[in-house]
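S.K.: sequence plus the predicted model coming up.
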Amino acid sequence: MKRNGTINIGTVAKRTIAMEAAAINDLQQFIDADFERVVELVAQCEGRLVVTGIGKSAIIAQKIVATLNSTGTQALFMHAADAIHGDLGMIRQEDIVLCISKSGTSAEIKVLVPLVKNFGNTLVAMVGNTNSFLAQEADYILNTTVSQEACPNNLAPTTSTTAQLAMGDALAVCLIEWHGFTAADFAKFHPGGALGKKLYLKVADLSKLHQAPSVLLTSTLREVIVEISSKMLGVTAVLDEKGGLQGIITDGDLRRMLEKNVSTGEVTAKDIMSVNPKAIQQNELAINALEMMRQHDITQLLAMDGERYSGIIHLHDLIREGII
């Protein structure tokens, strides 16, 4: 396809974003009694929200379904064209049907709507023409009217699909707050990948991967060096004879001690250690350990089980798990 040599790419892109942003902002006037009632019905529904559409609206419907399912609202996608060729069988009596269409007059929509009505299901229309067939037949309307498409020919679904997506997000977020859906709930549905790990991976899950380096207050310099080297974490905890945490020794502490040119023969762990080490409870989320490391500009934390030292969590553990 030949390029139009007069186009200013930056101007066109900014105009598109501005038009779509304005369309989303205008949706606020359409948050009405129908919208509120739809949220209530879906929140209290004993079935699922079956979302359908044709063309680009069908793609938006799939995204809305994905968002709802991942945030605790049971939803199902049904393509409007496939619905009239057998997929209507997926609709149960207790389901609510949400039909998405800009025009509300597509041929497939006109066939599908009477069938849904005959089933007795509540029909919600997310539609850009409130005088359309779909809008007139629906029990409730989610108005996504836009003044024009961002497409210069005012044809390709651009602004209209953006408005549909935003309205779907508004519905989903209302349902999240209605149900009190928490980050812990979210983690149940997102166990894979870095996102899931941020929501469920605990300090203990990582600290247990290593031996827990430790020395006593009276341990010699040689014993300290051997312990740090053998455990390969660049650090060791310092404990008293009862196992109580007293301090921490890092590679940096050793270097600073050697730079003082002191006699090393009588040096013990107590002489080298830093007191009041940074620590975190082992049942804390690993992402919280990362925040502590960033806050204090360090690369490891002591993991604690109550008052007892249980191990080390290292920045490398978080990198390996994709938390960073």
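M.R.: That came through, no problem. For clarity, every value in this text was computed on a predicted model and none was experimentally measured.

S.K.: make it CA atoms for all contacts and neighbour counts henceforth
M.R.: Will do.

S.K.: where exactly do the strands run in the stretch 1-150 of the chain?
M.R.: Applying DSSP state E, counting those that start in this stretch to the stretch 1-150 of the chain gives strands spanning 49-53, 75-79, 96-101, 122-127, 140-143.

S.K.: I meant to write the stretch 151-300 of the chain there.
M.R.: Using DSSP E, counting those that start in this stretch, strands in the stretch 151-300 of the chain cover 214-216, 235-239, 245-250, 279-281, 300-305.

S.K.: need those in CSV with distance to Gly311, can you?
M.R.: Output for the strands of the stretch 151-300 of the chain, formatted as CSV (distance: least, CA to CA, whole Å):
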stretch, distance to Gly311
strand 214-216, 9
strand 235-239, 8
strand 245-250, 11
strand 279-281, 10
strand 300-305, 5
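
S.K.: name the stretch among the ones you listed that sits most buried.
M.R.: Counting by mean count of other CA atoms under 10 Å, strand 235-239 has the highest mean neighbour count of these, with a mean of 27.

S.K.: which helices and strands does that one pack with?
M.R.: Strand 235-239 is packed against strand 214-216, helix 221-231, strand 245-250, with contacts defined by 3 or more CA pairs under 8 Å, 6 or more residues apart in numbering; DSSP states H and E.

S.K.: rewinding a little: can you say which of the strands of the stretch 151-300 of the chain is nearest to Gly168?
M.R.: Closest to Gly168 of the strands of the stretch 151-300 of the chain, according to CA to CA: strand 279-281, at 39.5 Å.

S.K.: what about Leu318, which helix or strand?
M.R.: helix 315-320 (DSSP states H and E).

S.K.: okay, one more to line up with it:
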Amino acid sequence: MNNYEQILKNARHTLSIEHQAIGLLSELLDEDFAKAVLAIFNAKGRVIITGVGKSAIIAQKIVATLNSTGTPAVFMHAADAIHGDLGTILDDDIVLCLSNSGSTPEIKVLIPLIRSRKNTIIAMTSNKESFLARQADALIWAYAEKEACPHNLAPTTSTTVQLVLGDALALALLDLRGFSKEDFAKYHPGGALGKRMFLRVSDLIALHEKPQVSEDAPIKEVIVEISKKRLGVTAVTQEAKITGIITDGDIRRMLENNEVLTGLTAKSIMSSNPKTIHCEAMATQALEILETYSITQLLAVDDQNNYAGVLHLHDLIKEGIL
């Protein structure tokens, strides 16, 4: 067997073990899982998630997922908690503690301290008979028969199981809260979905200068304006109102059709009544217009129907709208 075959064999073995562990989870979910979800849902405070070692890393990921799906969560390292960070926990908070064995020294010190504060404790552990499981108000059974590690030592299957159960917990809460894609966008304003929900034309036209010429501007001035503003287009305006548009394509066609340019003005080659959009319209509306008319630039106007700027297709692509 060559090196490639051995590597793939080992990788498939790892995936097989973890796949089996995940598949078993749905059969092991019981009323305690639902109890844990409802306890978090009905809590007045936050979810404080804690753990040690690799479980602490998984805890941080669960915190991130909960926060992004509408459930306030804070990470607290179990070792730091007993050295000052216990103050992270407020009276109305619920504590979710991750520990594969459920009996690490840090957990044995931390849990009694939390119980003395009368905070609800949810355990996520593989060992239902562990110290953590016995002390908890609710148990999420993160059963992992064996690690994928050939020595059954490195946390692999156990952390995968914790990660998957964290997702199940977060999405069960998402469903209870009726958390919509609009809500998700509010928590992810920098993501593609958030931008699609909130980004306006005014946000994009502010990135550029406003190319514009008057109707009687000579062709040289038009070419310079298009080149200088680097948008491949210029608006033609009279007293701030848009009367036409000239694109670099219009310039090329003019050069092909006219040997003599003397006397030609912006009005001579402009397209009248160009497509426009209000500057406070959503960027997605602008995209619909661009796609409908197979154009790459769109002129924006304000409340007085005055010229406000240019939106370019590339702006939408850059922001992930397209």
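M.R.: Looks like it arrived, so ask away. Keep in mind that this is a model prediction, so the values were computed, not measured.

S.K.: before we move on, the earlier item: indicate which one of the strands of the stretch 1-150 of structure 1 is closest to Leu315 of structure 1.
M.R.: For Leu315 of structure 1, the closest of the strands of the stretch 1-150 of structure 1 is strand 75-79, at 39.3 Å, according to CA to CA.

S.K.: so the closest one aligns onto which residues of structure 2?
M.R.: Against structure 2, the aligned range for strand 75-79 of structure 1 is residues 73-77 (TM-score structural alignment).

S.K.: now do that stretch: everything it contacts.
M.R.: 46-52, 56, 59-60, 63-64, 66-67, 85, 88 (CA atoms under 8 Å, 6 or more residues apart in numbering).

S.K.: of the residues you listed, buried ones?
M.R.: 46-52, 56, 59-60, 63-64, 66-67 (16 or more other CA atoms under 10 Å).

S.K.: need the winner for burial among the strands of the stretch 1-150 of structure 1.
M.R.: Ranked by mean neighbour count, the strands of the stretch 1-150 of structure 1 are led by strand 96-101 with a mean of 28 (mean count of other CA under 10 Å).

S.K.: post-alignment, it versus structure 2, mean distance?
M.R.: In the superposition against structure 2, strand 96-101 of structure 1 averages 0.8 Å from its aligned positions (mean CA distance after the TM-score superposition for structure 1).

S.K.: which bit of structure 2 covers that strand?
M.R.: Residue span in structure 2 matched to strand 96-101 of structure 1, by TM-score structural alignment: 94-99.

S.K.: again with stretch 112-129 of structure 1
M.R.: Going by TM-score structural alignment: stretch 112-129 of structure 1 matches residues 110-127.

S.K.: that older thread, nearest to Lys117 of structure 1, out of the strands of the stretch 151-300 of structure 1?
M.R.: Nearest to Lys117 of structure 1, of the strands of the stretch 151-300 of structure 1 and by CA to CA, is strand 279-281 at 56.4 Å.

S.K.: following superposition onto structure 1, what is the mean distance for the lengthiest helix in structure 2?
M.R.: In structure 2, with assignment by DSSP state H, the single longest helix is helix 3-28. Its matched residues in structure 1 lie on average 3.7 Å from helix 3-28 of structure 2 after superposition (mean CA distance after the TM-score superposition for structure 1).

S.K.: how about that helix: buried residues?
M.R.: Using 16+ other CA under 10 Å as the test for burial, helix 3-28 of structure 2 gives Thr14, Ile17, Glu18, Ala21, Ile22, Leu25.

S.K.: distance of the first one relative to Met282 of structure 2?
M.R.: Which is Thr14 of structure 2. 47 Å (CA to CA, to the nearest Å).

S.K.: go on, the second one?
M.R.: In this structure, Ile17 of structure 2 and Met282 of structure 2 are 48 Å apart, going by CA to CA.

S.K.: re the thing from before, out of the strands of the stretch 151-300 of structure 1, flag the one nearest His190 of structure 1.
M.R.: It's strand 279-281; of these, that one is closest to His190 of structure 1 (CA to CA) at 24.0 Å.

S.K.: quick revisit: out of the strands of the stretch 151-300 of structure 1, which is closest to Cys151 of structure 1?
M.R.: Nearest of the strands of the stretch 151-300 of structure 1 (CA to CA): strand 300-305, 52.7 Å.

S.K.: tell me the helices and strands packed up against the closest one.
M.R.: Strand 300-305 of structure 1 sits against helix 203-207, strand 279-281, helix 286-296, strand 308-314, with contacts defined as 3+ CA pairs under 8 Å, 6+ apart.
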